[in-house]
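In: prediction below, plus the sequence it came from.
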Amino acid sequence: MEWLTLALSIACGGLVGFSLALTGGGGSTLAVPLLLYVVGMGDVHLAIGTSALAVSLNAYANLIPYARAGHVRWKPAIIFSALGIVGASVGAEIGQMVNGRQLVGLFAVLVLFVAMMMFKPRVQGAAGDTEPPGRWMALRLSGTGLGTGAVAGFFGVGGGFLVVPGLIFSARMPMIDAIGTSLFGVGSFGLTTGLHYAWSGLIDWSVAGLFIAGGIAGGWAGASVAGRLASRRGVLHQIFAGLLFTVGIYMLVRTYLL
């Protein structure tokens, strides 16, 4: 592997990990275009498989500082992820059957959708407003997890942009807890997707390792400043949403016009 590819893989992983830990979503959506257009990976399905595995392990690593700070709600996380894993398995199998060019086009639309969601202000949960995991909350968590997992598996993303609002809606938890808890779902969905792609030989293990190394460093940095930047996180979301919007447009233009 050339030194430039090595450096770009680590740097791109760091950017994804930092965003994932700081905002709980959007970073994993950026992983595939980074692998395609910055690292230079030519196969779309290979990029999706590699990013899914890398993002999953980054999410699990970034979960640790949130758990230590008491910002992970384990029961909702497990309920949400249980059916989400089923959805991710189905989505990953369908995604592998889609033509690469069509998949990039659909992925570009997803990136634009995520950007628009990040432009909108998020609904904040109140501190201490988490419900005990009763029957109705479990049903809400399971249904939202199933749909989120299917989207995550199809596109090879962690789905944090859906997991965070899904947890706030389903379990009425505060934002900082939703971000920390979401990392368990992101890791579970990404690992499920990554294993399906690995079974088909669609993972570049060397790039994945570098991406993970950069992502862990970036993720721990993001987690360390998450609490301090709570009042400015809205601005960070706006900036990152603008970046995603630009990436989405670029992907559409490159796929259909160039």
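Out: Received the coordinates, thanks.
In: contacts, neighbours, all on C-alpha from now
Out: Noted.
In: okay, residue 258 and residue 250: tell me how far apart.
Out: Distance of residue 258 to residue 250, given as Cα to Cα, to the nearest Å: 10 Å.
In: looking at these two, which one has more neighbours?
Out: Neighbour totals were compared for residue 258 and residue 250, and residue 250 leads with 13 against 6 (other Cα atoms under 10 Å).
In: which residues does that one contact?
Out: Residue 250 makes contact with no residue under the criterion Cα atoms under 8 Å, 6 or more residues apart in numbering.
In: please apply the same query to residue 214.
Out: Residue 214 sits in contact with 9, 10, 11, 12, 13, 14, 15, 17, where contact means Cα under 8 Å, 6+ apart.
In: any chance of those residues in JSON lines, plus neighbour count and distance to residue 34?
Out: Converted to JSON lines, the contacts of residue 214 look like this (neighbours: other Cα atoms under 10 Å; distance: Cα to Cα, whole Å):
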{"residue": "9", "neighbour count": "26", "distance to residue 34": "9"}
{"residue": "10", "neighbour count": "23", "distance to residue 34": "11"}
{"residue": "11", "neighbour count": "20", "distance to residue 34": "10"}
{"residue": "12", "neighbour count": "23", "distance to residue 34": "7"}
{"residue": "13", "neighbour count": "34", "distance to residue 34": "9"}
{"residue": "14", "neighbour count": "27", "distance to residue 34": "11"}
{"residue": "15", "neighbour count": "22", "distance to residue 34": "10"}
{"residue": "17", "neighbour count": "35", "distance to residue 34": "13"}
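In: those: which two are farthest apart?
Out: Within the contacts of residue 214, 9 and 17 form the most distant pair, 12.1 Å apart (Cα to Cα).
In: can you give me the first-to-last residue distance of stretch 223-237?
Out: Its first and final residues considered, stretch 223-237 spans 15 Å by Cα to Cα.
In: swap in stretch 31-51?
Out: For stretch 31-51, the first and last residues are 6 Å from each other (Cα to Cα).
In: presented hereafter is structure B, for comparison with structure A:
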Amino acid sequence: MSVLLAVAALPCGLLIGLLLGALGGGGSVLAVPALVYLLGQSPHEATAGALIVVTVGAVTGLVCHARARRVHWAAGTALGVLGTAGSYLGSRWSAALPPGVLMAAFAALMLVVAAMLARRGLRERRTTDTPTESATGDVTGAPAATTPLRDPVRDDLIAEPVRVPEPVRDHPAPDPVRVPVKVSRVAATASAIGLLTGFFGVGGGFVVVPALTLVLGLEMPVAIGTSLLVVLINSLTALGTRAGTIALDWPLLAGFAACAALGSHLGPRLTARLRPQTLATAFACLVTVVAVVMAATAVPRL
């Protein structure tokens, strides 16, 4: 590996790891274009090498989130295991495609990822900006209104607020309704995630995080940490499928993966300093630019 390639690999791997650790997915889509256009890999070599980078970054980020207890091990393992069949098939189909078709399809995937990340940023911004109401109907954070009392003798205002007793309930409050989880929906989602991982060499975290929040009802921080477990299982399956079929530049990938591991370690700390919606929106713009450049390069060659 030349010094020029090593210098180019450092910032790319660091950025991918940062995004992977901070957002739980999406950063791996930059691995393939970085390996192809900056580091001189072929499309098939890049999709296989990206799996190594994603695997190392997922392990590092998963350890950080696990220490903070932001990983739902049962849900992550279930999604990962259910997606192994899709990951195996995706790896086989990817090897059979011409390089130009593979890169054009990857550019289309990046546009989808950018749209999903932008939508996620807008949704989180609306959730953050919307005022929440307390149990009494008052907006959270607003000062409580007080009703002045009049002394019947002095007819002066008394500063004490009126304390209205809470109504006595005859029956206990009903338990919140739980939305049933459809097994078929979870299996289909897991298979699609595995298919994306095996076919494109990406982790699929941009699909895993919405699936964990919408389908399984996990909170966003836990969904981000759990998605790394799903990414890890799918990436290992795809790597096992491609083992021995493609010659890889291991020194190059080792340096690239080491930078991704460092960035993934720092990613969870980045979420504490920056608003997740701001990070997701900025990353969506970056992915869009890269996707347009890839499409302009790959489509004329079809």
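Out: Received the coordinates, thanks. All values derive from a computational prediction rather than experimental measurement.
In: now compute the TM-score of the two chains, please.
Out: Laid over one another, the chains give 0.90 as their TM-score (TM-score structural alignment, normalised by the length of structure 1), with 249 aligned residues with a Cα RMSD of 2.1 Å.
In: can I get the contacts of residue 214 of structure 1 in a markdown table including secondary structure?
Out: Listed next are those as a markdown table, based on DSSP: H, G, I helix; E, B strand; the rest coil:
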| residue | secondary structure |
| --- | --- |
| 9 | helix |
| 10 | helix |
| 11 | helix |
| 12 | helix |
| 13 | helix |
| 14 | helix |
| 15 | helix |
| 17 | helix |
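In: mind putting the residues you listed in a markdown table, distance to residue 143 of structure 1 included?
Out: Listed next are the contacts of residue 214 of structure 1 as a markdown table, based on distance: Cα to Cα, whole Å:
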| residue | distance to residue 143 of structure 1 |
| --- | --- |
| 9 | 35 |
| 10 | 36 |
| 11 | 36 |
| 12 | 33 |
| 13 | 31 |
| 14 | 32 |
| 15 | 31 |
| 17 | 27 |
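In: in the stretch 201-302 of structure 2, which spans are helices?
Out: In the stretch 201-302 of structure 2, helices defined by DSSP state H, counting those that start in this stretch lie at 205-214, 220-242, 250-273, 276-298, listed in chain order.
In: which helices and strands sit right next to the helix or strand hosting residue 197 of structure 2?
Out: Remark: residue 197 of structure 2 resides in helix 183-200, with elements defined by DSSP states H and E. Using 3 or more Cα pairs under 8 Å, 6 or more residues apart in numbering; DSSP states H and E as the contact criterion, the secondary-structure elements in contact with helix 183-200 of structure 2 are helix 73-82, helix 84-96, helix 205-214, helix 220-242.
In: average offset of it relative to structure 1?
Out: Helix 183-200 of structure 2 differs from its equivalent in structure 1 by a mean of 1.9 Å after superposition (mean Cα distance after the TM-score superposition for structure 1).
In: may I see the buried residues of that helix?
Out: Of the residues in helix 183-200 of structure 2, those buried by neighbour count under the rule 16 or more other Cα atoms under 10 Å are 186-187, 189-200.
In: mind listing what the residue minimising distance to the centre of structure 1 touches?
Out: In structure 1, the C-alpha closest to the average C-alpha coordinate belongs to residue 158, at a distance of 3.0 Å (Cα atoms, centre = their mean). In this structure, residue 158 of structure 1 makes contact with 25, 28, 29, 52, 55, 56, 152, 185, 186, 187, 189, 190, judged by Cα under 8 Å, 6+ apart.
In: okay, now residue 91 of structure 2: neighbour count?
Out: Residues contacting residue 91 of structure 2 under the criterion other Cα under 10 Å number 26.
In: in this structure it contacts residue 198, no?
Out: Yes. Counting by Cα atoms under 8 Å, residue 91 of structure 2 sits close enough to residue 198 to count as a contact (4.3 Å).
In: what touches both of the two?
Out: Common neighbours of residue 91 of structure 2 and residue 198, using Cα under 8 Å, 6+ apart, are residue 238.
In: format the buried residues of helix 183-200 of structure 2 as TSV; extra columns: distance to residue 221 of structure 2.
Out: TSV is the format used below for those (distance: Cα to Cα, whole Å):
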residue	distance to residue 221 of structure 2
186	20
187	23
189	20
190	20
191	23
192	23
193	20
194	22
195	25
196	23
197	22
198	26
199	27
200	26
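In: got the contact list for residue 65 of structure 2?
Out: Shown here is residue 65 of structure 2, whose contacts under the criterion Cα under 8 Å, 6+ apart are 71, 225, 268.
In: look up how far residue 29 of structure 1 lies from the aligned partner of residue 272 of structure 2 in structure 1.
Out: The equivalent of residue 272 of structure 2 in structure 1 is residue 227 (alignment by TM-score structural alignment). Relative to residue 29 of structure 1, residue 227 of structure 1 is positioned 23 Å away (Cα to Cα).
In: who has more neighbours out of these two?
Out: residue 29 (29 against 12).
In: doesn't residue 157 make contact with the more buried one?
Out: Yes. Between residue 29 of structure 1 and residue 157 a contact is recorded at 5.7 Å, counting by Cα under 8 Å.
In: tell me the spacing between the closest residue to residue 75 of structure 2 other than its chain neighbours and residue 86 of structure 2.
Out: By the measure of Cα to Cα, 6 or more residues apart in numbering, the closest residue to residue 75 of structure 2 outside its immediate chain neighbours is residue 226, 7.6 Å from it. In this structure, residue 226 of structure 2 lies at 19 Å from residue 86 of structure 2, with Cα to Cα as the measure.
In: okay, the two: which has more neighbours?
Out: Looking at residue 226 of structure 2 and residue 86 with other Cα under 10 Å, you find the greater number of neighbours at residue 226, namely 29 against 23.
In: longest helix in structure 2, by residue count?
Out: Longest helix in structure 2 by number of residues (criterion: DSSP state H): helix 99-129.
In: just give me the neighbour total for the residue nearest to residue 95 of structure 2 when sequence neighbours are not counted.
Out: Across the structure, with Cα to Cα, 6+ apart as the measure, the residue nearest residue 95 of structure 2 apart from its sequence neighbours is residue 44 (6.9 Å). The local packing of residue 44 of structure 2 (other Cα under 10 Å) involves 22 other residues.
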